[in-house]
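Q: I would like the atomic coordinates for the input below:
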Amino acid sequence: MPADRPTERDPQLPGRLLLTERDALMPLLRETPEERFELRTACPGWTVRQVLAHCGAALMRIVEGRLEEGVFLPASNAADVAEREDWPLRRVLDELERGFTEAGPAIAPHDDGQLDAVALGEWVHAGDVREALGEPGAYEGAGIRYAIPLLAVTSGRRDTPLLRAHLTGHPAPVVLDRPEEGRSVAEFHGDVATLIRIFTGRPLVGTRYRLLGADEQELLIYR
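A: Model (predicted):
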C-alpha cells in the first residue's frame, strides 16, 4: 500500500468493493441456517437479519435513485428495516445481492463522495455480520484493498486528524486524511481490522494496538 493518501476520488472503487463483498458474503449467507440470522450484532438493537435488511434497503435506494432528504439517517434506516420484518429471509438476501451487484454504477457519478461512504459502510456491516456469526475475516478479507483507499478519502471528507497507519504485514504506512495546521501527525500501529474498527466505532475488546497523537473519538467517520 502506498504511503500517500489518495487525493482524488476513484469512482470505480465503491463498485469494486461491493462486488468483491457480494462474491465473498452471499454464498456464506445462503448456506447459514435461518435461526442464526437472529443473532445480535455490534449494531445496537439489530440482529444479523436486520443489518442485512438495512444493507439491502440502502443499496436499493441508491440503485433506484430514492435519495430524498433524510435518507440514511437513523429514523429512515429503522423504517426500512421495519418494512422488511415480514419478508421471507430469501427475499431479504435477494435484495441484498441485487444491491451489491447494481449499486456501484449508480454511485460512480456522485462526485461529492457521500455515497462512497455508504458503500464503505455496507462493507463494514458485512464485517458486523461475520463477527456475529463467528466467521473469520471481519473488517478485512479480499475487499480491504478497496476499503482502505475509500477510508482514506472518506476520512478526509470528515476532517479527522492526519494519521499514519503502520499496518501489520504491510511494508509501507498508509496515510489517512490531510494535515491540520499546527498539529503533529498521529500514528497507529496494529492490524488492519483494528484500524477499521477504530474509524467506524466498532468494539475494540480483545484488540492490541498503539494510537499516538489522537484519540479514538476523533477518528470516527460515522457519527
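Q: make it CA atoms for all contacts and neighbour counts henceforth
A: Fine.
Q: got a list of contacts for the helix or strand where Leu28 lies?
A: Take DSSP states H and E as the rule and Leu28 turns out to sit in helix 13-31. If you take Cα atoms under 8 Å, 6 or more residues apart in numbering as the criterion, helix 13-31 is touched by 93, 97, 100-101, 103-105, 107-108, 116, 119-120, 122-123, 126, 142-143, 146-147, 150.
Q: also this sequence, please, to line up against the first:
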Amino acid sequence: MTTAVVQEERDPELPGRLLLTERDVLLPLLRARPEEDFALRTCCPGWTVREVLAHCSAALLRVVENRYEEGVFTPEGNDRDIAERADWPLARILDELEQGMTGAGPVVAESGGRLDGIALGEWIHAGDVREAFGEPGAYGGPGLPAALALLGRLSRERGHLALHADLDEYEEPLLLGEPTGERPPARYLGQAPALIRLYAGRPLTGTRYELAGAREEELNLFG
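A: From the prediction side, this is the model:
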C-alpha cells in the first residue's frame, strides 16, 4: 500500500502532469488498436470510442487555442465538435488529441483553477475508452494518484458532500467534499477506481465497495 496524494492547496501544475501521464499510456494503446475498435460503444450515451476521443481532442484544442465561443462545453457544443470531425481520418483525431494533451497543461495552470476539471474529465474519458476496449485498469493506472488529488480538491471547492474514503490501495484516507455540520461525512471503503466511477457517474457493474451515509447518486460530481 502507498500513501494517497491529497492536495489541500491548488498545485497549478497538477492537471498538466495528469494529462501528460495519461498521454504517455493512452496514445500508444490507441495507435495499436485496429480502426474497427473505434466504433465500439462506450458508457457515454450515444458515443462510440471515436466520438469520445473526438470530443476530448476538440475540448483540449479549445483550451490550447483559448477558443471559448458561446455554447462550448455544453451537450450541443460537444455534439457540434464531434460532427466537425466525423469525416476526419482517425489518425488526425489521435494527432489532435496528442497535441491537446501535450499543450493544455500550461494554459490550465494559468487559469486559476477554472479549467482544472477539464483535465480530470479527460482522464475519466480515457477510462471510458479502456472500458470499451476491455482493457484492464480503467479509471486507474499511473495517473490515479494525481486524479484522486484533483478530485479531492475539486469536490471541496464545489462544496460537494463530505466523504471519508478508506481506499484499498492507500494507507492514508482520502477526504472529499466540504463538511457542513448539517450531516456527518459519508464513509466509503473499497478500491479507488470504483470511487472514481461513483464520482464520475460511471457504471458500477462488477465493483465491490461499502458506502454509508450517502446515496450513490449524491456522489456524482458531474451530474
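Q: if any of the contacts of helix 13-31 of the first structure are buried, put those into a PyMOL selection.
A: Only the buried members of the contacts of helix 13-31 of the first structure enter the following PyMOL selection, criterion being 16 or more other Cα atoms under 10 Å:
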select buried, resi 93+97+100+101+103+104+105+107+108+116+119+120+122+123+126+143+146+147+150
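Q: contact partners for the residue of the first structure most remote from its centre?
A: When each C-alpha in the first structure is compared with the mean C-alpha position (Cα atoms, centre = their mean), Gly182 comes out farthest, at 30.6 Å. Taking Cα under 8 Å, 6+ apart as the definition of contact, Gly182 of the first structure has no neighbours.
Q: tell me the counterpart of it in the second structure.
A: When the two structures are superposed using TM-score structural alignment, Gly182 of the first structure falls opposite Glu182 in the second structure.
Q: where does its match land in three-state SS?
A: Put simply, Glu182 of the second structure is coil when judged by DSSP: H, G, I helix; E, B strand; the rest coil.
Q: from Pro28 of the second structure, how far off is it?
A: With the distance defined as Cα to Cα, to the nearest Å, Glu182 of the second structure ends up 47 Å from Pro28 of the second structure.
Q: strands of the second structure, start to end?
A: Using DSSP state E, the strands of the second structure run over residues 163-167, 174-176, 186-190, 209-212.
Q: the third one vs the first structure, average distance?
A: Spelled out, it's strand 186-190 of the second structure. Superposing on the first structure and averaging over aligned pairs (mean Cα distance after the TM-score superposition for the first structure), strand 186-190 of the second structure comes out at 0.5 Å.
Q: quick one: Leu150 of the second structure and Glu9 touch, right?
A: No: look at Leu150 of the second structure against Glu9 with Cα atoms under 8 Å: they stay out of range, at 10.2 Å.
Q: give me the buried positions along stretch 34-41 of the second structure.
A: Applying a neighbour-count criterion of 16+ other Cα under 10 Å, the buried positions in stretch 34-41 of the second structure are Phe38, Arg41.
Q: can you list the neighbours in contact with it?
A: Contacting residues not belonging to stretch 34-41 of the second structure are listed as Trp47, Thr48, Val49, Arg50, Leu90, Ala132, Phe133 [Cα under 8 Å, 6+ apart].
Q: those residues: which two are farthest apart?
A: Pairwise distances across the contacts of stretch 34-41 of the second structure (Cα to Cα) peak at 17.0 Å, for the pair Leu90 and Ala132.
Q: those two: which is more packed in?
A: Neighbours were counted for Leu90 of the second structure and for Ala132 using other Cα atoms under 10 Å; Ala132 has more, 19 against 16.
Q: and the nearest residue to the more buried one once chain neighbours are set aside, how close does it get to Arg130 of the second structure?
A: Among residues not flanking Ala132 of the second structure along the chain, Thr42 sits closest, at 5.3 Å (Cα to Cα, 6 or more residues apart in numbering). Separation of Thr42 of the second structure from Arg130 of the second structure (Cα to Cα) stands at 9 Å.
Q: and Val64 of the second structure, by the same measure?
A: As defined by Cα to Cα, Val64 of the second structure lies at a distance of 25 Å from Arg130 of the second structure.
Q: what's the answer for Asp166 of the second structure, then?
A: Per Cα to Cα, Asp166 of the second structure is found 25 Å from Arg130 of the second structure.
Q: good, we can wrap up now.
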